[in-house]
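# from the sequence below, what's the structure:
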Amino acid sequence: MAAEDDDYFAKSFFEHVDKSVSQYVSELGEAVAIPSVSADLPRHLHDIIEMMEWTKDYISRLDGWVHLLPNPQGKDDHGHDLPPILLAEFKAAKNPDKKKTVCCYAHLDVQPAAKEDGWDSDPFVLTERDEKLFGRGSTDDKGPALSWLWVIEAHRKLNVDLPVNVKLIYEGMEESGSTGMFEAIQMLSKDGEFLSDADFFCISDSYWLGAQKPCLTYGLKGLAYFSVSVQCCGQDLHSGLTGGSVHESMTDLVRLMSSLIDSSGQILVPGILDDVAPVTLEEDALYDGINFDCEAYKDEINVSSVSNKLLHEDKKSLLMAIWRFPTLSLHGIEVR
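Presented below is the predicted three-dimensional model:
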């Protein structure tokens, strides 16, 4: 009967989802309307807290345990108060002590957005266009964060017990460096604390391979972040008066940056591939059956280079470049 029960629940679940689409869109619209921009805390701290409280109330309505943990760092480097971190838990009704615990991570803050940035509609008004939903945070990351609550709600409405215990940890500073999260995780991972009994972690901040098939991400490459400062003189100089007489910081910086990577995407740093495992025949074959369209991907990310080409034109090379091999990106130059 177990298999039959699973089939029945799967059918009922998808029917429930189809019937609830308008609810999901409406609630996502409520979340998108809260401009929880973490890059501007003096202006938007109250919006991030409002987003946290909105989510806390939703969890409470689902009879979950929920708590807003004060940010361990208290204030940022500029003395601004930091938003709390949301912790929540939904235990299985039957034999919770014998079931695994999954902790799901997401964030409720967003990047800045304004219509003059190039949006076709107000970024904080969820707008449907061409069968797609547009709004800041709709996919990164309020939609995925809400999806976990909709899963819990579906189990509740269908009177089906959770197959695992579910914990949630939602932050409000991911778009600005996750300030306070490192300290919070260290504290919450100690014996008897919130994260100590988590068997698995799921990051709800990923993407699909295309418009047709979901993607289950089971590993991440990791990230190393560096900054470089170049100074030529102890004061600002006028290029019309001193140009040609000193080594200029911007010129030297651009030359330095160009020595790290070439125009084909090849990293020029010696030894960068020494610790990268070679591609096996078995791994190579895994890419053959992946549903991915390079042209659709190019359109999706709106490639605007002079050549109108990606660095790799075949599916396998492109996906390996994205997923398994090191990459190097230059993210900006700031003049002080």
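# please count neighbours and contacts with C-alpha atoms only from this point.
Will do.
# and Glu15, that one's in a helix?
Yes. The assignment for Glu15 by DSSP: H, G, I helix; E, B strand; the rest coil puts it in a helix.
# neighbours of it, how many?
11 (other Cα atoms under 10 Å).
# what comes into contact with stretch 57-65?
Val66, Ala88, Glu89, Phe90, Leu149, Ile152, Glu153, Arg156 (Cα atoms under 8 Å, 6 or more residues apart in numbering).
# cool, stretch 150-164 as well?
9, 12-13, 16-17, 24, 62, 91-94, 96, 99-102.
# cutoff 10 Å now
Stretch 150-164 is contacted from outside by 9, 12-14, 16-17, 20, 23-24, 59, 61-64, 90-102, 144, 147-148, 166, using Cα atoms under 10 Å, 6 or more residues apart in numbering.
# tell me the spacing between Phe226 and His78.
As defined by Cα to Cα, to the nearest Å, Phe226 lies at a distance of 21 Å from His78.
# same question for Trp65.
33 Å.
# okay, the two: which has more neighbours?
In this view Trp65 and His78 are compared by other Cα under 10 Å, and Trp65 has more residues nearby, 14 against 8.
# which secondary structure elements does the strand or helix carrying Asp299 contact?
Per DSSP states H and E, Asp299 falls inside helix 294-300. In terms of contacts (3 or more Cα pairs under 10 Å, 6 or more residues apart in numbering; DSSP states H and E), helix 294-300 is packed against helix 315-323.
# tell me the buried residues in the helix it packs on?
By 16 or more other Cα atoms under 10 Å, the buried positions in helix 315-323 come out as Lys315, Lys316, Leu319.
# what residues does that helix touch?
For helix 315-323, using Cα under 10 Å, 6+ apart, the contacting residues are 209, 219-221, 265, 279, 284-288, 290-295, 310-312, 325-327.
# list the contacts of the spatially most central residue of the chain.
Computing the C-alpha centroid of the chain and ranking residues by Cα atoms, centre = their mean puts Asp205 first, at 3.4 Å. Shown in contact with Asp205 (Cα under 10 Å, 6+ apart): Tyr105, Ala106, His107, Thr139, Asp140, Asp141, Lys142, Gly143, Pro144, Ala145, Thr217.
# run this one through as well so I can compare:
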Amino acid sequence: MAPTPTPKLMSSKVSSLNDSGMQSRSHQSLPKQTEGRTYSRYGPNANFTLSKAQQERELVKLPVLTPSQMSEWVAAKMRTVGIDVTLKPLGKQTGTDLELPPLVLGRYGKDPQKPTVLVYCHYDVQPASLEDGWKHEPFVMTAEDNGRLCGRGTSDDKGPLIGWINMIEAFQEVGVDVPANLVFCFEGMEETGSFGLREALEEEADKYFAEVDVVCIADVVWVSDEQLSIPQGLRGIIFYLVTITGARQDAHSGGFGGQISEPMVDMVNIMASLVDSNGKILIPGVYDNVQPVTEKEYESYKELNISEDSLYGGAGGRSLHDNQAEALIARWKKPSLSLHRIENALPGAGAVTSIPAKLVGKFSIRTVPFMKAEEIDVIVRKHIQDRFASLGSKNDIEIEAYPSDWFYEDAGHWNYQAAIRATRNVWGADPAMTCEGGSIPIALDFKKILKRNVLLLPVGRPTDGQHSTNEKLDKSNYINAIKLYGSYLREAATLWRENKNRVSSG
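Model (predicted):
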């Protein structure tokens, strides 16, 4: 496979993607080589960062099946650069005797003349095995000739995590102080719901995290392989379980078809009433609080440099939209409803002719500003109950909902401005300010509980395959991630001091 192309930005002016007062910037093409930039402004050099790839190789070897080993490895590696590490137990998984992987907390520096940045990453990964279709052993990092570092977690999120430790090493190697105080929060349950994290944040908000000025989450990717970006918004999600129960056990359709009420008939009817084939949500009232897209936003979406492969993530899906702008609006600015599956029906090939006694339908709604989850839940439940009642079914129905709100951050804050400057320093061009169609519940947890500005700082590319086979992180992204972290902290320290002086003099 050919090497991933060097990212490029449009040469024309791109307007800001929101009406938050951010300035439009002129985007230039990225330089082909960024490794030779001087340390003082851009961070460590290429030879240093490449020598540190061995550390990511070691971390990739530790599969998700050994969370205690992974947390201990991460803690030990943090201590080698002088980070004061604390392992915070999170208790046991509900209903089991299994201990949850601990939070790995760390503190580096406590200078009152510097800002304190809380860095979040996670050290757990998605399951993987060679039988899934991997080209290489997933837990052995393989450096391919095309410049890709392949292995489970290289992009999500072991690579970004180890990059922070590499960054501290780089400053130490040249005898320069890290520009900011750092507080680390590395968790081991992100891929399975971040159990215990919210409670830990609430418990430590006025203790371990009391002196934090801003938060940086390094668990996102660019909007496309060709377009540098920093997301300032995320859609929320309301996940639904609809359970329909009929008989006490599955029945034979030959003996009972036409005699008993069948849950599958009800389930298919209800699921089909939620959304049409063009993606329009059919539940009345869902769109009531959705903000219209401005002409300025529409034009800016048209000018983003996104290939069709990046736009659709290489999935090969058939687009519902005529152009890039409409596709991005559907992803970022409008709610969507997706049907996921109907469970408890017998799996397998062949002519299965039983009547399932109980079914669980799963679907979710992605929400956008300024939709309120509690209001959406009310109208969704009413729609389902009304539809079920109209069927005259003799079955029973139960509805469960699990909401997580949308997230939108102030990109004019010095935290985001530092990231914009750092991206320009390292990659040679300005990032576009974008949104994400997915949801990262922890971003909202950090914002609500700590009441701090939360930055989403991309490292990888959307074609990294984070949750699929053959996950990779391009070597150029790994090198520049370490530079990006260092430059971000330097710019953050400068802007923090300017803001502090402005407040004190005003």
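# and the TM-score between them?
The TM-score (TM-score structural alignment, normalised by the length of the first structure) is 0.83; 308 aligned residues with a Cα RMSD of 2.4 Å.
# going through the contacts of Asp205 of the first structure, which ones are buried?
Tyr105, Ala106, His107, Thr139, Asp140, Asp141, Lys142, Gly143, Pro144, Ala145.
# what residues are up against the counterpart of the third one in the second structure?
The alignment partner of His107 of the first structure in the second structure, by TM-score structural alignment, is His122. Residues near His122 of the second structure by Cα under 10 Å, 6+ apart: 71, 103-104, 153, 156-158, 160-161, 185-191, 194, 217-219.
# got a ChimeraX select line for the buried ones in those residues?
In ChimeraX, this line selects whichever of the contacts of His122 of the second structure come out buried by 16+ other Cα under 10 Å:
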select :71,103,104,153,156,157,158,160,161,185,186,187,188,189,190,191,217,218,219
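# which of the contacts of His122 of the second structure fall within helices?
Judged by DSSP state H, the subset of the contacts of His122 of the second structure located in helices is Ser71, Lys158, Pro160, Leu161.
# to the chain's geometric centre, what's the distance from the helix or strand containing Lys382 of the second structure?
Per DSSP H and E: Lys382 of the second structure is located in helix 373-391. A distance of 30 Å separates the centroid of the chain from that of helix 373-391 of the second structure, by Cα atoms, centre = their mean, to the nearest Å.
# which parts of the next helix or strand after that helix are buried?
Sequence-wise, the next helix or strand downstream of helix 373-391 of the second structure (DSSP H and E) is strand 396-404. Buried residues in strand 396-404 of the second structure, counting neighbours by 16+ other Cα under 10 Å, are found at Ile397, Ala401, Pro403, Ser404.
# do stretch 47-66 of the second structure as well
Quick answer for stretch 47-66 of the second structure (16+ other Cα under 10 Å): Thr49, Lys52, Ala53, Glu56, Arg57, Leu59, Val60, Lys61, Leu62, Pro63, Val64.
# okay, the buried residues of strand 396-404 of the second structure in TSV with distance to Leu274 of the second structure next?
Formatted as TSV, these follow (distance: Cα to Cα, whole Å):
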residue	distance to Leu274 of the second structure
Ile397	16
Ala401	15
Pro403	18
Ser404	20
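# for Leu311 of the first structure, which residues are in contact?
Residues near Leu311 of the first structure by Cα under 10 Å, 6+ apart: Ser263, Ser264, Gly265, Gln266, Ser317, Leu318, Ala321.
# preserved in the second structure, out of those residues?
Comparing the contacts of Leu311 of the first structure with the second structure on both residues aligned by TM-score structural alignment, their matches' Cα atoms under 10 Å, the contacts found in both are Ser263, Ser264, Gly265, Ser317, Leu318, Ala321.
# name the nearest of those relative to Asp197 of the first structure.
Checking these against Asp197 of the first structure with Cα to Cα, the nearest one is Ala321 at 35.5 Å.
# show me what that closest one lines up with in the second structure.
Correspondence of Ala321 of the first structure to the second structure, assessed by TM-score structural alignment: Ala330.
# for that match, give its distance to Val275 of the second structure.
Distance of Ala330 of the second structure to Val275 of the second structure, given as Cα to Cα: 14 Å.
# cool, Tyr42 of the second structure as well?
For Tyr42 of the second structure, the distance to Val275 of the second structure equals 49 Å [Cα to Cα].
# ok, Arg341 of the second structure next?
Per Cα to Cα, Arg341 of the second structure is found 14 Å from Val275 of the second structure.
# ok, now how distant is Val230 of the first structure from Glu334 of the first structure?
When Val230 of the first structure is compared with Glu334 of the first structure (using Cα to Cα), they lie 11 Å apart.
# spit out the residues that contact these two alike.
Listed as contacting both Val230 of the first structure and Glu334 by Cα under 10 Å, 6+ apart are Met250.
# between these two, tell me which one has more neighbours.
Val230 (12 against 6).
# what strand or helix carries that one?
Counting by DSSP H and E, Val230 of the first structure is part of no helix or strand.
# so it touches Asp252, yeah?
Yes. Assessed by Cα atoms under 10 Å, Val230 of the first structure is found in contact with Asp252 at 7.8 Å.
# sorry, back to before: among the buried ones among the contacts of Asp205 of the first structure, which one lies nearest to Glu193 of the first structure?
Of all those, Glu193 of the first structure sits closest to Tyr105, with 16.5 Å by Cα to Cα.
# next one: the helix or strand the closest one falls within to chain centre, how far?
Under the criterion of DSSP H and E, Tyr105 of the first structure resides in strand 101-107. How far strand 101-107 of the first structure lies from its chain's middle: 13 Å, per Cα atoms, centre = their mean.
# what's the following helix or strand after that strand?
Next along from strand 101-107 of the first structure, by DSSP H and E: strand 127-129.
# what lies in contact with that next one?
Outside strand 127-129 of the first structure, the residues touching it (Cα under 10 Å, 6+ apart) are Val25, Gly29, Asp120, Ser121, Leu133, Phe134, Gly135.
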